[in-house]
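**Q** Sequence below, structure please.
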Amino acid sequence: MVSLNAIVGKFFGNPNDRKLKKYAPRVEAINALEPELEQLSDDALRARTDAFREQLANGAKLDDLLVPAFATVREAAKRTLGQRHFDVQLVGGMVLHEGDIAEMKTGEGKTLVATLPVYLNALTGRGVHVVTVNDYLAKRDAEWMGAIYEFLGLSVGCILHELNDDQRMQAYGCDVTYGTNNEFGFDYLRDNMKYSTSEMVQFGGRPWELAGHYFAIVDEVDSILIDEARTPLIISGPVEDRTELYTAVDAVIPHLEEDDYELDEKMRTVTLTEKGNEHVEELLKKEGLIKDDGSMYDVENVTLVHHVNQALKAHTLFQRDRDYIVKNGQVVIIDEFTGRMMEGRRYSEGLHQALEAKEGVKIQPENVTLASITFQNYFRLYDKLAGMTGTAVTEAAEFADIYGLGVTEVPTNKPMIRDDQHDEVYRTFEEKINAIIEDIKDCRERGQPMLVGTTSIEKSEMLSARLKKLKIPHQVLNARYHEQEAYIIAQAGVPGAVTIATNMAGRGTDIQLGGNPEMRLQMWLNEQREKGKEPSEEQIAAQREKIFADVEEKKQKALEAGGLYVIGTERHESRRIDNQLRGRSGRQGDPGASKFYLSLEDDLMRIFGSDRMDGMLQRLGLEEGEAIVHPWINKALERAQSKVEARNFDARKNILKYDDVMNDQRKVVFEQRIELMQEDDLSDTVRDMRHQVIDDLVAKHIPEKAYPEQWDVDGLKDEMQRIFGLDLPIADWAAEEGIADEEIRERLIKEADSAAAKKVAEIGPEMMRHIEKAVLLQTLDNMWREHLVTLEHLRQVIGLRGFGQRDPLNEYKTEGFALFETMLANLREQVTGHLMHVSVDSAPSEQELEMAELPEMSAHHVDPLTGEDEFEREPEMAMEGAEPAGPARGKRGNGGTRAQPMRNKPAGVALDPNDPATWGKVSRNAQCPCGSGKKYKHCHGKLS
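**A** This is a model prediction of the structure:
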C-alpha cells in the first residue's frame, strides 16, 4: 500500500529535493566562471581576495560574493592540492554557508567542502572556527586545507593541547582557526576568568567590534553536538578550607536514631525521614549552623543540606576496611571488584571529606566546579553555526529543536551501489561469533577487505583474541591513538585485510580500496627519516610511482572480490552509529556490502523482548548455528532503536533545561565582566553599588509604613559601622520630629559619599581606580564560583520536590534566580565594605595590583560512551623540565598560560640567565629566566 506522503512526494518532490534544485543555478554559474579563472596567474587569482574584501567594505553582502568566491576556491584547490570540487561539493558548501548541516556520505570529501564557506565567511575578518573531533584531525586539516587558504592570502591557525596563551591568541587571530570542540570550549571558559580583555585568547587581538563567536563549522557534527553533549565541560579547582563545616556536620550524625533515616543497602541510598529532618534541624541549630528562626531547607542552606546528606552516607553506607581503609592518616578507597587500594582516587562532591571527618584524619581540600558549560550552550554562542557528517537525518528533530539547524542530504557524486544485507539473528552470542569468524575466513580466502565493527573496546579485544587463536592476521583500532588509527584505517582496503574497530574509531580517514597511496608514501618517508636518511626528490618520485602502481593492482583485486565488506557484530542503541559503520563501504561509487550479526543475548535484543523471540525460535525448530533472516526483524529493531534515541534525546534535553538556568546567569556575569574590564573608570559603578547597599539596609531596618518606634535603629547603626566603618548618630536622627526613612537614607548616602571621597583623596584617584577594578573583578569571580557550587548542590536535591507534586525544574528556576539575586546583593556589600576600609597603609603596590592569578585548575570532560574523563587518560607530554603544556592536561594554573621559560628558546642555543637574547618567548606568568625568583611580568617583562 502506497502512503499518502509518497503520492504527494511524487507530484511535488520532497523538501530536500526542492532545496537542492534551488542551488542548481548557482552551481551552473560557478562552473561558467571556471574557464575564465583558469587563465589567471597565481598572483591575479590571489588578488581576488582583496577585491572581495573591498566589495564587502563597500556594502556588498556575502551572498553576492558566493559564486565568484566559490569559483576562486575551486581554482585554488586545483592548483595547490590537485583536487577539483565536484558539483555536489559546491552544493554542500552552500548548505554550510546558510548555517545548516550537510549530510554527505563517507568519502565524498567533506574536508574539502568546508573550504568553500570558510573562505567566503573569513573575508569578513571576524575569524571562522572549524571544529574537529581530535587533535590529529585538527592539525591534519589545518595543514592540508591551509594550502588553499594561504595561497589565497588568508592566515590559518590551529589550537592544540600544548599551546600557551600567547600562541593560542595568535592562532585565534588568524582568518581560519582549526581545533577540537574541547579546546574551543575550555578556552571560552578560561577567557571568562581572565582579568583583562587583552588576555582573552579567543578574541585573537581583534578590534572589539570584530571580536566574538562569528561562524563555526563542526565536522562530525552528530558526534560533537549530540553524543558528546551528554556531559558538560568542567574546569575545577580546590575550594577554600571548610574543615570546620565538615567537622561540625559530622558531629551531628551520630546523634541520629534509626527511625531518622531510611537505608537501602542494595540500592546504596539513604534518605532522611520527616522526623529525621526535624531532628537534624534541631541539632544544626544547636551547633550554630542554622539561625534559630531559619529552616534547613531555606534556599541559603542548600550547601548545608548537601553536606548533611554526604555525612549521612559516610556513616551509614560506607564501612571502614570494606569500602575504604585509613592508611598513613589518609582515607584510601578500596575497589569493590578487585579489593585493591586505589591510592590517589577520591570520591567527589564532598563525600571523601565527609569520610575524612568521620575518621578524624586531616581533611583535604574539596575540588569544586570553577566554570562549566555544555556543548549545546557553547555552540549556540556563535552568530552562525553549520555542520557536516555522514549521518544526521535520524537526529534532524534534535538538531532543529536544540540548535535551530536544518539537515540537507547532499547526493553522492557517483551512484551508491553498496549491498546492505538483512540482519542475521542467532540464539546465542557464541553462535553469532562463530558465524562472524566463518564469514571472516571466507573473505580472507577470496581477498575481500573487511571492516568489523564492535560496540566496545572489550568486545574488539575479545574478537581479536579469537582470531589470534586461529592465526588470522588482523588490525585492531581502539580509538585511543588517533594518528596510528588513521594510518591503520587508511590501509583497511587492501585485499584480504581484516580491521576490527569500535564505533568511535576511524573517523576522518577514508578506507580506499587497495589502500591509501599518500599515507603509504608518508609512512615510507617516516621510516627513512627514523633511519637517519633523507630521500632525494628522485627517490621520492620513484617510490611514489612504485606505491601507486601497487595500490592500483590491489584495488582491482579488491573490486573483483566485491569491495569493502562491513560487518556489525551487534546493533548499537542509535541507528546513526550503525549507519556510520555501514557508510565506510561503497565510497565514490565503489562496490561494497554490509551486514549485521545479532544474537538474542545482545543488549538491545535483551532490552526489547528477546525472551518471547527465543521461545518462538525454539518452537520453529531453529537448529544450533542457524540464523533467522527477515526484513520484519530489521523493522522491529529500527523501531526499538528509535525508542532508545527518543529516550536519549529527552535525557539530553532535560540536562539542557537545567543548564539553561545557569547559562542565563553565566551570560549576564560574563558580559558584565567584559564591560568592567573594558572600563578604565568604574567610580560610577562603585557609587551605584554603595547607594544600593544603603537602600537595602534602610529597607531592612526601617520597613515601609512602619512606625518610628518599630525601626531597628541599633541594627542599622551596627551595619553602617561594619560595612562602611562609619559611627553615625542614627538614633538621634530617628528621634527628630517628623523624620522619614527617605531623609535618613539621604543622610546615610551623604556620609558614605563623603567618606569615599576622602579615601580617594588619601590614596589618589588613579590608584583608587585600579583598586576599584581589581576588587570588583576578584570579588565577582569568588562569589560566582561559590554560586556555582551552591547551584550544583541545589540541583542534586531539587529532584525530591517531585515527591511533593512540585515541578523540580520550575523550583530550580525560582530558587536559582533567588540565589543569583542574593549573590548580587552580597557582591555589592562585599565590594563596598572592602573599598570603604582600604587605607593608605593597606593600599596594594602597583605590582600587587596586577590582577590576581587564576586558581589552580584542572579540566574535565567525561566520555559519555566509556564514563572515563578524557583528560585523565591523555598521555603526559614527554618534555624535560616542563609541566604538561595543554590547558586540559592535568592541573593547570593561569588558564593554560604556565609556559616554561625554556619552552620557546631559539633552537640550538643554550639558555643564559644573563643574556635575554637566549630566552626566546617567555610567558608573562612564568618565572623570569634571569633567576630573580620573580614572575617575568614583574621582572624583565615588566611593562614600562
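**Q** Going by C-alpha atoms from here, please, whenever you check contacts or count neighbours.
**A** Fine.
**Q** Secondary structure of Lys758: a helix, I assume?
**A** Yes: under DSSP: H, G, I helix; E, B strand; the rest coil, Lys758 sits within a helix.
**Q** How many residues are close by it?
**A** 13 (other C-alpha atoms under 10 Å).
**Q** ok but Asp847 is inside a helix, no?
**A** Just to correct that, residue 847 is Gln rather than Asp. Yes: counting by three-state DSSP, Gln847 is part of a helix.
**Q** Could you also give me the structure for this next sequence, so I can compare it with the first?
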Amino acid sequence: MLGIGTLTRKVFGTPNDRKVKVTRPLVEQINALEPEFAALDDDGLKAKTEEFRKRIEGGESLDDLLPEAFANCREGARRALGLRAFDVQLMGGIFLHQGNIAEMKTGEGKTLVATFPAYLNALSGKGVHIVTVNDYLAKRDAEWMSKVYAALGLTTGVVYPQQPAAEKAEAYASDITYATNNELGFDYLRDNMKSKLSDMAQRGHNFAIVDEVDSILIDEARTPLIISGPAQDRSELYVSVDRLIPELTEEHYAIDEKTRNVTFTDDGNEFLEQQLHARGLLPEEQSLYDPESTTIVHHVNQGLRAHKLFQKDKDYIVRGDDVVLIDEFTGRMMSGRRLSDGLHQAIEAKESCTIQPENVTLASVTFQNYFRLYNKLAGMTGTASTEAEEFSEIYGLGVVEVPTNRPIARKDEDDAVYRTGREKYEAIVEAIKEANAKGQPVLVGTTSIEKSESLSKLLTDAGVPHNVLNARQHEKEAEIVAEAGKIGAVTIATNMAGRGTDIQLGGNVEMKVFDALGADPEANPDEIRARIEAEHADEKARVLEAGGLFVLATERHESRRIDNQLRGRSGRQGDPGRSAFFLSLEDDLMRIFGSERLDKVLSSLGLKEGEAIVHPWVNKSLERAQAKVEGRNFDIRKQLLKFDDVMNDQRKVVFSQRRDIMEADNLTEIVTDMRDQVIDDLIETYMPPKTYADQWDTEGFYAACIEKLGLDVPIIAWAKEDGVDDEIIAERLTEASDEMLAEKAAAFGPETMRNIEKQIILQTIDQKWREHLLTLEHLRSVVGFRGYAQRDPLNEYKTEAFQLFESMLDSLREQVTQQIAQIRPMTEEEQQRMMDQLRAQQAQFEAAAKDPGDAVPVAEAAAAGFDENDPTTWGNPGRNELCPCGSGKKFKHCHGRLA
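**A** Got it, this is the predicted structure:
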C-alpha cells in the first residue's frame, strides 16, 4: 500500500518537478525563435544585442527579454563553438537567471549553460562575474566562452593573481568577468584599502554565477580571506616548543576526532610546567595558570595541534622549504594560503622549514559575507540537494535539480565493508585488475595523497599501469582527467570535487577541439569537430562495450555530497557505467562513527578473511552517520557566521564611509564636525556638568588643548572670568580653531589642504580599523568562556563589539583632529634644505653609476657634518629607520611624526 507522501508525489509531482514544468513554455518559446535568429548574419546577432540594451534603457525588464536573448545566445554559441544548447541547458540557464542553484549532473555542459544568464544580465551594463574554483578553469572558461560573447558583441575579462593593475581594472570593466572566489574576495579587500577611487578595480556587485557552488559557498565558507602584514618574529619560541612536544606521552593529552580538537590533561599540564621551567621558557616563580603565561600556553597548544591533528601529505605537503596546505575537499594545493594564529608556524617548526613571521590582520572577509554583497547570486554544481537547507538559510538560494539530457544508465552498487584495511585494499587491486583486463577505464577515488600513493605502489607491484592525480600532479590535472576515459586507463585521484574537466569515454572531445581551435583560430569549428569525433568514435565504441567508466571509491567522505561528486563522474550524458565503494572498519568515518556495532555484526556473521558484507542497510546506516556529520558542520558554520555578521555590519559601515570620503571633493564639513565633537568631549572631561568653576581641571584642559587641538589659548584665565560657562568656552575654542585652520588653508592652498585632510582621514580610518580587527580577534578567542557564567557568548560578543566600535570612532575623531592641528607648511629655508639634500644624493648615485670605486657612500656623505641635536644635518632618514636623534624609536614615531 502506498504512503500518503508517495501517493501525493505520484499525482502532483515533487516540488522540483513543478519548478521544471514551469520553465517548459519558456524553452518552447526560445525554440520557436530559433529559425528567426539562425537567419541573421553575424552582424545581425551583434545588432540584436544593441537593440536589447536600448529596450532595457526604455524600461523593459530582463525577464521580458529572456526568450529572445537566450535564442540569440544559443545561435552565437552554435556559430562560435559548434555547440547547440540542449533544452535542459536552457532550463539550467533560466534557473540561474532567477537566482537559483542549478544542480546539473557531470557532463551536462555547465560551462555553456552559464553563458545564457551571463549574456542576459550583462545587457544591463552593470557587469556579471562568473566564479570558478581555480585559476586554470577561470582562464580556460574565459578563453573558451569569450568566442560566444564576442560573436554577440560583448567583452570578456579574466582576473588572476599578480595581475597588472591596468589589466585587472580592464577585466572588471568588461561585460563578463571570469575569476576565482579567492581573487574576487581579495580584490574587494584591496579596493577598500585604496586611497583613490581611480585605483579601485571592482565596479560593484551586480550578479554572480558561482561554478561548483557547494565547494565555494559551503566547503570554503569557514575559511576567512585575510590580508595581513608581518608581526613580531617569534621563530625561536616555536622551535623550542616543537622540541618539547615529542616528549609528551598519550596520558598527557586527549584527542577528540569528532570535533578535531586536542587538549592537555592535568598530568600533561603538570609535565608541561616542569619542562618549561627546566628549559627556561617559563620563569621559576611563574605558573602556567598565571595571566603572564598566556603567550607560552598558546604556543604550546598550537605545537600540540600541529603534531597531533595535522598530518603531512594529508593536510599539507612540504614543497622545498614551504609548508603548502591541501584543500581537504578538492585535494588541490592552496599556495599562499596560511593557517592563522601561529598554527602554520608551529607546523613549519615541526617540519624543520624556515619559520615565516606571524601576521597581523589588515582586512578580512568570509566567502559567506562576500557573496552576500551581490544583488543577485546563482550557482551551478552536480551536487547541492543534500545542502539545500544551508543554501536557503544562509544565502536565500533555492536548489533545482535540472533533468539530464539522456536518462542515467550508471549502475550504483551497494557498499562493500571489509574487516581490515589490508583486506579492503587487496579487494580493490583485484577489482581494478579485473576491469583493466577487459579494457574498462577505472577512476579510483582516495581521500589523501598518502593513500593515493600507497595504492599506486600496490598497483605498480601488481603490474597495472596507471596515472595518479593529487596535489603533487596539480599542473597536469586537466590532461590526466581528459585521458581518464580512454580504453584501459586507470586513474587514481584525490577528491574529484570541482575538477571542471569532463571524463569522456574514449577521451575528451571538447578539450581536443578547444586545443585544435587554439592552434588554428582561422579553422572551421564544424570541420575540426567532425574530424576529431570520427577519430574518437572507434575508441568510444570499445569503451562502451567494456561497460563504460568504473568509479571505485576507497573510502566514504564525511559529506555525502563529495561521494556523489565522485560517483557522478561515471554515466555522463546517458553513457553506461558503474560505481562501487570499498570500505573497512579501519576507515576514519567508520572508526569514529559506530564501527563497534558493525564489528559485532560482522563477527556474528562469521565473515572469513577477504569477505565483505554488502547490503542496502549498510548504505542507509552510513548515510545517517554522514547526515549527522553534515548537520554538525552546518551548525558550526552557522555559529561562525553569526559571529562574523557582527564584524560584517561594522565592516560595511567602515568601507562605505571610506568610499564616501574618497568620492567627496571637500571634507571640511566632516573635519569640522569631528573637531567640534572633540571639543565637546574635552569640555565634558575637564569641566564636568553640574560642577563649579573651582572644581574644573583647567591646567589639564590647557595641556589637552595644546595636544589635541594644537591651540595655545588662555583656558586658565578664561575660567576665572565671571559668568563663563561651558558654552562660552566651546564657542571660543571653535573660533580659535576655525582661525587656525583658515590660516593653514591659506598657507597650503585650498586644494592641497583638501588633499591633506582626505589622506589623514583615510590613513587614520585604516589604522584604527586594523587595531579594531585585532581587538575583536582577541575578544572572540576569550568570549566563549562567558558560557561558564551562564551568559550567552554571542550576545556578550555583540554588546562588547558595539562598545569597541563606538570607542574606535571616538579615537578616530580625536586622532584626525590632532593630526590636522599639527600639520604645518615647510618654510622656504626648510624646502631649500630638503632640495639640496636630494640633489646631493642624486649626485652620489650618478657618480656611483659611472665609477663605483670613486663614489662616497650617501651615509658617509651625510655623516660628514652630522649632529644628532640638529635635524637639519640628518639628511633624509627612511620612515622605518631608527630616528637619528638617538631615542631608539623609528623615525616615523619620533621626529618624523606629522608635526
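**Q** And the host helix or strand of Glu270 of the second structure, what's buried?
**A** Using DSSP states H and E, Glu270 of the second structure sits in helix 266-278. By 16 or more other C-alpha atoms under 10 Å, the buried positions in helix 266-278 of the second structure come out as Gly268, Asn269, Phe271, Leu272, Glu273, Leu276, His277.
**Q** ok, so of those residues, who is nearest Pro825 of the second structure?
**A** Closest approach to Pro825 of the second structure among the buried residues of helix 266-278 of the second structure (C-alpha to C-alpha): Leu276, at 55.4 Å.
**Q** now the helices: where do they sit in the stretch 201-350 of the first structure?
**A** 221-222, 243-252, 274-286, 302-316 (DSSP state H, counting those that start in this stretch).
**Q** do the same with the stretch 501-650 of the first structure
**A** 517-530, 537-560, 575-582, 603-607, 610-619, 631-678.
**Q** which other helices and strands contact whichever helix or strand comes after the longest one?
**A** Next in sequence after helix 631-678 of the first structure, counting helices and strands by DSSP H and E, comes helix 683-701. Other elements packing on helix 683-701 of the first structure under the criterion 3 or more C-alpha pairs under 8 Å, 6 or more residues apart in numbering; DSSP states H and E are helix 713-724, helix 741-763, helix 765-798, helix 808-837.
**Q** Tell me the residues of the second structure aligned with helix 683-701 of the first structure.
**A** Aligned using TM-score structural alignment, helix 683-701 of the first structure spans residues 668-686 in the second structure.
**Q** where does the helix holding Glu270 of the second structure sit relative to the chain's centre, distance-wise?
**A** Offset of helix 266-278 of the second structure from its chain centre (C-alpha atoms, centre = their mean, to the nearest Å): 39 Å.
**Q** what's the answer for stretch 19-30 of the first structure, then?
**A** The answer for stretch 19-30 of the first structure is 36 Å, by C-alpha atoms, centre = their mean.
**Q** and it, how far from the second structure on average?
**A** Stretch 19-30 of the first structure: mean distance to aligned residues in the second structure after superposition is 1.0 Å, counting by mean C-alpha distance after the TM-score superposition for the first structure.
**Q** for that stretch, which positions count as buried?
**A** Leu20, Tyr23, Arg26, Val27, Ile30.
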